[in-house]
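Visitor: requesting a structural model of the entry that follows:
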Amino acid sequence: MTYGMSRLTGKKLTKHEHIGQSVTDILTTPVGTRVKRRAYGSNIFDLVDSPANPTGALQMIAATADAIARWEPRLELQKASVSATIDGKAVVSLTGIVKEDGEAVTYGVAIGGSS
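Guide: As a prediction, the model looks like this:
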């Protein structure tokens, strides 16, 4: 069953792919940057220059959990973790349950650095 369209290719997406696309969009959109929807996004970008230590990781996880809870009602977040690299990049890894069908899903979202 088709649930949406890829914003990159225009191809049809399954429910789980569409949720993954939504999660990536939420986490990579800084709060305050969407016109007429200023509250949309996450506060992760406020933490980009935080130290790559357990406190910084916990703050990013909290910002992730807050954004997912607020903006992606189809996903129940079970676990989030952050892995940082020396070159300023981080990957937020998420595990959750799709509320509609109870299936477990895992997503990884790259944050920071240049691609």
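Visitor: rest of the way, CA atoms for contacts and neighbours
Guide: Fine.
Visitor: how many residues are close by Gln67?
Guide: Actually, residue 67 is Ala. It isn't Gln. For Ala67, the neighbour count with other CA atoms under 10 Å is 21.
Visitor: to compare against the first, here's the next sequence to fold:
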Amino acid sequence: MRRDYGSRLFELVDKPINRDLTLEIYSATAEALEKWEKRFKLEKVKVEGVKEGKVTLDLEGLYLPMGRKIRFDGVVV
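Guide: Sure thing, here's the model as predicted:
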């Protein structure tokens, strides 16, 4: 049985930065949030920047317990 590290993002570390990687990042982010954070419904993911091997994301969605839209800007992976 393989360990579950919470997301597939660690698998993307050495991949070339291109459109395919961006789509993989979006997908892995959405999958992890859906699996591990039931209080948050993701509506939008945006790659804000790539610098020194780090990808910065902006996330937007609905915080279900309060029914409010929230944002997380500058999430570094």
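Visitor: who's in contact with Glu34 of the second structure?
Guide: Applying CA atoms under 8 Å, 6 or more residues apart in numbering, we find Glu34 of the second structure in contact with 40-42.
Visitor: name the SS class of it, please.
Guide: helix (DSSP: H, G, I helix; E, B strand; the rest coil).
Visitor: return the residue of the first structure aligned against it.
Guide: In the first structure, Glu34 of the second structure lines up with Ala69, judged by TM-score structural alignment.
Visitor: how much space between its match and Pro51 of the first structure?
Guide: 25 Å (CA to CA, to the nearest Å).
Visitor: Gly102 of the first structure now?
Guide: 36 Å.
Visitor: kindly list the longest strand within the second structure.
Guide: In the second structure, taking DSSP state E as the definition, the longest strand is strand 40-51.
Visitor: buried ones in it, by neighbour count?
Guide: Within strand 40-51 of the second structure, the residues that count as buried by 16 or more other CA atoms under 10 Å are 40-42, 45, 47.
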